[in-house]
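[1] For reference, the sequence and a predicted model appear below.
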Amino acid sequence: MTKKIVVTGIGASSPLGGTAPESWKALLAGESGIRSLEYDWVAEHNLPVTFAGEAKVRPSEVLERQEVKRLDPSSQFALVSAREAWADAGSPDDVDPLRVGVDYSTGIGGLWTLLDAWDTLREKGPRRVLPMTIPMLMPNAASAAISMSIPSRAYSRTDVSACASSTEAIANAYEHLQAGLADVVIAGGTESVVHPLPIAAFSAMQALSRRNDSPETASRPYDVSRDGFVLGEGAASIVLETEEHALARGARIYAELAGGSVTSDSYHITAPDPEGSAAARAMLGALERADASLSDVLHVNAHATSTPVGDIAEYNALLRVFGDHLPNIAVSATKAATGHLLGGTGALEAIFTILALHERTAPPTINLSEQDPAIPLDVVTTPRDLGSRDVLALSNSFGFGGHNAVVAFRSY
């Protein structure tokens, strides 16, 4: 028997705000979280890109000093957002830890720890390398930190699927709750790689926008002048429960997680399949699990990274799925405001999708000056009322390696 899975808590630390409500408020206001980087290493390395979406609030302003010392920034962001989500869910301390699971993700992991340790080894020798280096850099460190903080003893799992990671984690949480592995799951993702090496590497791939003179307008999904994505950082977490469990404890419910699906392009290590066939199958799979029809979908939070080829590939996938119904769907591309949080981006956009349903408002896409005629979507550019009827919404994430993950949320 299929169980109804619901969202009872949200938390985020993003370029737009230190919490989920702050991030949502700034998003609706049309603000940009993208800024010039004020670090000596930008000039030192002569970086071709000098801006990014740094988190608005540093974890050191929220966490205990000892926690900051023992966690990579990626795990710090994860812990901040997970604790916010848990508190937002009512801090259900009476829940048996054996029935609480963690499905968390990252695209890269503890990069700052790894590269700082390498610098220490080269400059000062092996005796000066911190003994906590490995536990700080391992990709599962964020999931482990959350599991120990809550606590969670059902399981603690880590997804690493590039930019699809945290959407995949949410899809997996749905399956784990359906399978009865837990009654409550904290799901989400994190990333903190605003560092000279990833900036240089992404730039070498011609993947990043180079609008150094106008950072706040650099991420331009669907615009004819889009020239690449903007690197972002932060984390987002959601608390998921079976409806039966949530109602029994009197929890507030934001929305229903109606289904999720994961597919693979098997096409190219970085480029998406231009036909969008596997991405389309992921959307159809999420709809099938949600027992929904195409006409039920009225909103999509698109992956929409602002790359020339990626935006068109996603449009092709949407057209494959929805056909004549596509003009009826309000599409939001929120990376225009946040940048691309890589392994954390899907969870943040899932929260924006959840809040869009909860508040019946599709968030705006900023920086769209001249829409690409090859992508004739109904793009939301000012906050839009979604009406009072039951609404199904999709949140799409597609990553390097051909990873596709889609989750479907239903208004509750």
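    Looks like it came in fine.
[2] drop to CA atoms for contacts and neighbour counts, all remaining ones
    Fine.
[3] Asp65 - how many residues pack around it?
    Slight slip there: residue 65 is Arg, not Asp. As a burial measure, Arg65 scores 11 neighbours (other C-alpha atoms under 10 Å).
[4] quick one: it from Gln76, how far?
    Here the criterion is C-alpha to C-alpha, to the nearest Å. By it, Arg65 lies 11 Å from Gln76.
[5] for comparison:
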Amino acid sequence: MMKKRFGLVFEYMFDIHNERDVAQVSKALSQTTGKALWVYTRNRDYALADRTVSYPKGINATSKALIQNELYMSLKPSVFFSLWGGYRSARDCDAIMVMYYGIGAFVTAATFKFFKMLQGKKGIVYSKADLGSRKIERDEFLLQDSRLKFVFRFLYHYLMPWAIDYLSVETAEGKKWLVDKLKRSEDKTFVTYNCPALYPIEKIKFSDRKKQIIFVGRVSAPEKGVKYLIQAFITLVKQHPDYNLIIVGPYDESWLQSMESHFSISSYPITLLGNVQSKEKLFQLYSESQYFVLPSLFEGSPLSFVEAICCNVIPVCSDVSFVYKEVLEDNAKYCLFDSEDSEHLAEKLSFLIDNISLSEKIYNGIETISSNFSWNKQLASVSKVLSD
């Protein structure tokens, strides 16, 4: 008889919003099927879980000799966590969700499947693929041009589909690539958008919004490309001095000093808010802004993009994710810019600001688009994971 438990193996529950957003689908899945949700994590309790199982602290408290070992440094505790997560969840659950589809997820899933086989059981694994154009380019290289291409083909074409039964991806283009290139089963690969936990917000006309541009994310992380946004804004504000830039998210003091040294950001209408602890406050910031900019060097389906769409903010993003093109459709040509090109970003923003009627047209169409980001739609797609 199947145990009434569903496991979420998620290494870090470090972000204050993860519990209500990124991993929320796991709780909803457990509720719709009557299974208790057990979460396996490294660093803290997951409030929505029926039980949190913590990674053994002793594994992190390694000796200096081990920490200095090159093999350990190349693997890091993540691989150990993946092995532990797969083994530990196999003891408790017959179905698990792993985040995200990649080597770590494969290690967890394969370990889980192996120990379920020892128990004489099947075990079901569901994962989410975080596919951006850069990740696909990297995987294409591994499959076609790397020295170990035959090893990677065996891993991607046979082992990963065996280990991970069901896989959701945020774009139709991503699903096509998974089915065509990685030989995934089309019936067990489906499209679901990321969905934020929404809060009631006041509907504000585009013309009544502040002349404000907002960024939300890990500010000092190089892959988020915030320096390109700052460069573009400095160019933009010379033509449009009535606009200001709001930057939301964690940043290091060293990053701030670097930005001040290179761009003198304190001389411009740029506000660094750091982490916004209240999600209601964050959504209010979105809803007050006219434009949301995400200048990342690579992305899959970032939650901040979805949040901006659901708050009717016009998104202006680097052209690194299939999800932008699919969601924005015809408006993508106005809202996407070349990654790592601050001049192109400044041009796109300036064009939208100068053509206010176009901005209002895009803005009015976003409300229809936002209806795609629904928990009910996502749950309808993935509910078969636990009914297998």
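    Received it, and whenever you're ready, just let me know what you need. Just so we're clear, the structure is a prediction, and the values are computed from it rather than from any experiment.
[6] Quick check: TM-score for this pair?
    After superposition, the two chains reach a TM-score (TM-score structural alignment, normalised by the length of structure 2) of 0.29; 202 aligned residues with a C-alpha RMSD of 7.4 Å.
[7] And the strands in the stretch 1-150 of structure 2, which stretches?
    In the stretch 1-150 of structure 2, the strands defined using DSSP state E, counting those that start in this stretch lie at 5-9, 36-41, 51-54, 95-99, 124-129.
[8] Redo those as a markdown table? Include distance to Val306 of structure 2.
    Shown next, in a markdown table, are the strands of the stretch 1-150 of structure 2 (distance: least, C-alpha to C-alpha, whole Å):
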| stretch | distance to Val306 of structure 2 |
| --- | --- |
| strand 5-9 | 23 |
| strand 36-41 | 25 |
| strand 51-54 | 28 |
| strand 95-99 | 18 |
| strand 124-129 | 16 |
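[9] In a markdown table: those strands, plus distance to Ser359 of structure 2 and mean neighbour count.
    Below are the strands of the stretch 1-150 of structure 2 laid out as a markdown table (distance: least, C-alpha to C-alpha, whole Å; neighbours: other C-alpha atoms under 10 Å):
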| stretch | distance to Ser359 of structure 2 | mean neighbour count |
| --- | --- | --- |
| strand 5-9 | 41 | 26 |
| strand 36-41 | 43 | 25 |
| strand 51-54 | 46 | 17 |
| strand 95-99 | 36 | 26 |
| strand 124-129 | 32 | 24 |
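[10] nearest to Leu294 of structure 2, of those strands?
    The closest of the strands of the stretch 1-150 of structure 2 to Leu294 of structure 2 is strand 124-129. By C-alpha to C-alpha, the value is 20.0 Å.
[11] Tell me which other helices or strands that closest one touches.
    Where contact means 3 or more C-alpha pairs under 8 Å, 6 or more residues apart in numbering; DSSP states H and E, strand 124-129 of structure 2 is packed against strand 95-99, helix 103-118, strand 166-169, helix 384-387.
[12] element containing Gly259 of structure 1, please.
    For Gly259 of structure 1, the host element (DSSP states H and E) is strand 255-264.
[13] residues making contact with whichever helix or strand comes after that strand?
    Downstream of strand 255-264 of structure 1, the first helix or strand assigned by DSSP H and E is helix 277-289. With contact meaning C-alpha atoms under 8 Å, 6 or more residues apart in numbering, helix 277-289 of structure 1 is reached by 258-265, 293-294, 314, 317-318, 320-321, 394, 396, 398, 404-408.
[14] can you state the direction angle for helix 277-289 of structure 1 and strand 255-264?
    Helix 277-289 of structure 1 and strand 255-264 are oriented at 150 degrees to each other (axes from the mean of the first three to the mean of the last three C-alpha atoms, to 10 degrees).
[15] Identify each buried residue in helix 277-289 of structure 1, please.
    Ser277, Ala278, Ala279, Ala280, Arg281, Ala282, Met283, Leu284, Gly285, Ala286, Leu287, Glu288 (16 or more other C-alpha atoms under 10 Å).
[16] same thing with stretch 95-113 of structure 2?
    Result for stretch 95-113 of structure 2 [16+ other C-alpha under 10 Å]: buried residues 95-102, 104-113.
[17] Between the two ends of that stretch, how far is it?
    By C-alpha to C-alpha, one end of stretch 95-113 of structure 2 lies 10 Å from the other end.
[18] Residues touching it, excluding its own?
    Counting by C-alpha under 8 Å, 6+ apart, 5-10, 26, 78-79, 82-87, 89-90, 122-130, 160, 163-164, 167, 386 sit against stretch 95-113 of structure 2.
[19] I'd like to know which of the buried residues of helix 277-289 of structure 1 is nearest to Ala201 of structure 1.
    Nearest member of those to Ala201 of structure 1, counting by C-alpha to C-alpha, is Ala279, at 25.9 Å.
[20] do you know how far the closest one is from Val262 of structure 1?
    Distance from Ala279 of structure 1 to Val262 of structure 1, by C-alpha to C-alpha: 9 Å.
[21] One more: Ala169 of structure 1?
    According to C-alpha to C-alpha, Ala169 of structure 1 and Val262 of structure 1 sit 10 Å apart.
[22] do the same with Gln76 of structure 1
    Taking C-alpha to C-alpha, one finds Gln76 of structure 1 at 27 Å from Val262 of structure 1.
[23] higher neighbour count, those two?
    Under the neighbour definition other C-alpha under 10 Å, Gln76 of structure 1 and Val262 were set side by side, and Gln76 has more, 29 against 23.
[24] Confirm the more buried one sits in a helix?
    Yes. Assessed by DSSP: H, G, I helix; E, B strand; the rest coil, Gln76 of structure 1 belongs to a helix.
[25] just checking, it touches Gln66?
    No. Counting by C-alpha atoms under 8 Å, Gln76 of structure 1 does not reach Gln66; the two are 11.2 Å apart.
[26] Could you confirm Ala317 of structure 1 falls within a helix?
    Yes. Looking at Ala317 of structure 1 with three-state DSSP, it is inside a helix.
[27] From Ser277 of structure 1, how far out is it?
    From Ala317 of structure 1 to Ser277 of structure 1 the distance is 6 Å (C-alpha to C-alpha).
[28] same check, this time on His299 of structure 1
    Distance from His299 of structure 1 to Ser277 of structure 1, by C-alpha to C-alpha: 20 Å.
[29] before we move on, what about Leu287 of structure 1?
    Noted for Leu287 of structure 1: a distance of 15 Å to Ser277 of structure 1, by C-alpha to C-alpha.
[30] of all the strands of the stretch 1-150 of structure 2, which lies closest to Glu140 of structure 2?
    Ranking these by distance to Glu140 of structure 2, with C-alpha to C-alpha as the measure, places strand 124-129 first at 15.5 Å.
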